[in-house]
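> this one's sequence-less:
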């Protein structure tokens, strides 16, 4: 929805009441309310539904569960969804991450998962270790291994951003 500040407020209020209702459910239902763009006709509604389905898959992966998400708030993912030809994105993700993925297949490690958790935890080693139920040194070792495999350094913001973007694209294409 665009340019609908008043409607957003109403939607958020209704959603908050819905959340309170669900909190009484013993089954602990997981949900995400995904609000797409306004559609003037049936073909735009079909496109919006497709985008919403992709968005839900991405939101599930990045742990945006039990939240309300407006389409115009998903940033970089919205840009990814606008491309019909995903081959260049796939090529970029492969160029950056293939050494890590190949190593994971042979050594059965959790390097991709560790990188994702590290970025989710704002590059904080201790929070990443807590999230993964691992020791801080284990996380540190895994990230160092990623650096060795990719030639990218997590302390270099451009290289770190490249790793993060490749991960976002990888998960977007995998879940989409």
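All right, it came through fine. What you are looking at is a predicted structure, and each value in this text was computed from that prediction instead of being measured. Numbering: from 1, shown residues only.
> going forward, measure contacts between C-alpha atoms and count neighbours the same way
Will do.
> residue ranges of the helices in this structure, please?
For the chain, applying DSSP state H gives helices covering 5-22, 42-61, 76-81, 87-107, 111-120, 125-132, 136-150, 157-175.
> check it against this one:
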């Protein structure tokens, strides 16, 4: 998080986050889905479908379907640490930018 605070180019940070999350947000907006939040919870749960289902208040089969759809849309299997880290970093950047934009007058 310290890197975000010191980086002067917020547009670059936004592009980094959007590279990973934009396809999911677009799908969510078009289909009234919740793939963006499902992926976040899936990553935080260490890939546990049961924990993801509980965190998103859905059935395990729904979480499983969403994760498969996420993999299809992002063309990532979410198996490697690099892939998972890139998505988690995108979520952290996004949260930082959203928080910092709300605190600016």
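Received, thanks. Since this is a predicted model, take the numbers as computed values, not measurements.
> sorry, back to before: and the helices of structure 1: which comes nearest residue 69 of structure 1?
Using Cα to Cα as the measure, helix 42-61 is the one of the helices of structure 1 that comes nearest residue 69 of structure 1, at 8.8 Å.
> OK, contacts around residue 32 of structure 2?
Residues touching residue 32 of structure 2, when contacts are defined by Cα atoms under 8 Å, 6 or more residues apart in numbering, are absent altogether.
> that one corresponds to which position in structure 1?
With TM-score structural alignment as the criterion, residue 32 of structure 2 lines up with residue 108 in structure 1.
> do the same with residue 86 of structure 2
Checking TM-score structural alignment: residue 86 of structure 2 goes with residue 162.
> got it, and residue 56 of structure 2?
Alignment of residue 56 of structure 2 against structure 1 is given by TM-score structural alignment, with residue 132 as its counterpart.
> residues contacting residue 65 of structure 2?
With contacts defined as Cα under 8 Å, 6+ apart, residue 65 of structure 2 has no neighbours.
> and it, what's its match in structure 1?
In structure 1, the residue equivalent to residue 65 of structure 2 is residue 141, according to TM-score structural alignment.
> kindly report the same for residue 5 of structure 2.
If you follow residue 5 of structure 2 across to structure 1 using TM-score structural alignment, you land on residue 81.
> ok, that match - how many residues close by?
For residue 81 of structure 1, the number of neighbouring residues by other Cα atoms under 10 Å comes to 18.
> please apply the same query to residue 25 of structure 2.
Under the neighbour criterion other Cα under 10 Å, residue 25 of structure 2 is assigned a count of 18.
> how close does it get to residue 19 of structure 2?
Counting by Cα to Cα, to the nearest Å, the gap from residue 25 of structure 2 to residue 19 of structure 2 is 11 Å.
> who touches both of the two?
Residues touching both residue 25 of structure 2 and residue 19 by Cα under 8 Å, 6+ apart: none at all.
> distance to residue 68 of structure 1 added to the helices of structure 1, as JSON lines?
Listed next are the helices of structure 1 as JSON lines, based on distance: least, Cα to Cα, whole Å:
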{"stretch": "helix 5-22", "distance to residue 68 of structure 1": "7"}
{"stretch": "helix 42-61", "distance to residue 68 of structure 1": "11"}
{"stretch": "helix 76-81", "distance to residue 68 of structure 1": "16"}
{"stretch": "helix 87-107", "distance to residue 68 of structure 1": "28"}
{"stretch": "helix 111-120", "distance to residue 68 of structure 1": "19"}
{"stretch": "helix 125-132", "distance to residue 68 of structure 1": "23"}
{"stretch": "helix 136-150", "distance to residue 68 of structure 1": "32"}
{"stretch": "helix 157-175", "distance to residue 68 of structure 1": "19"}
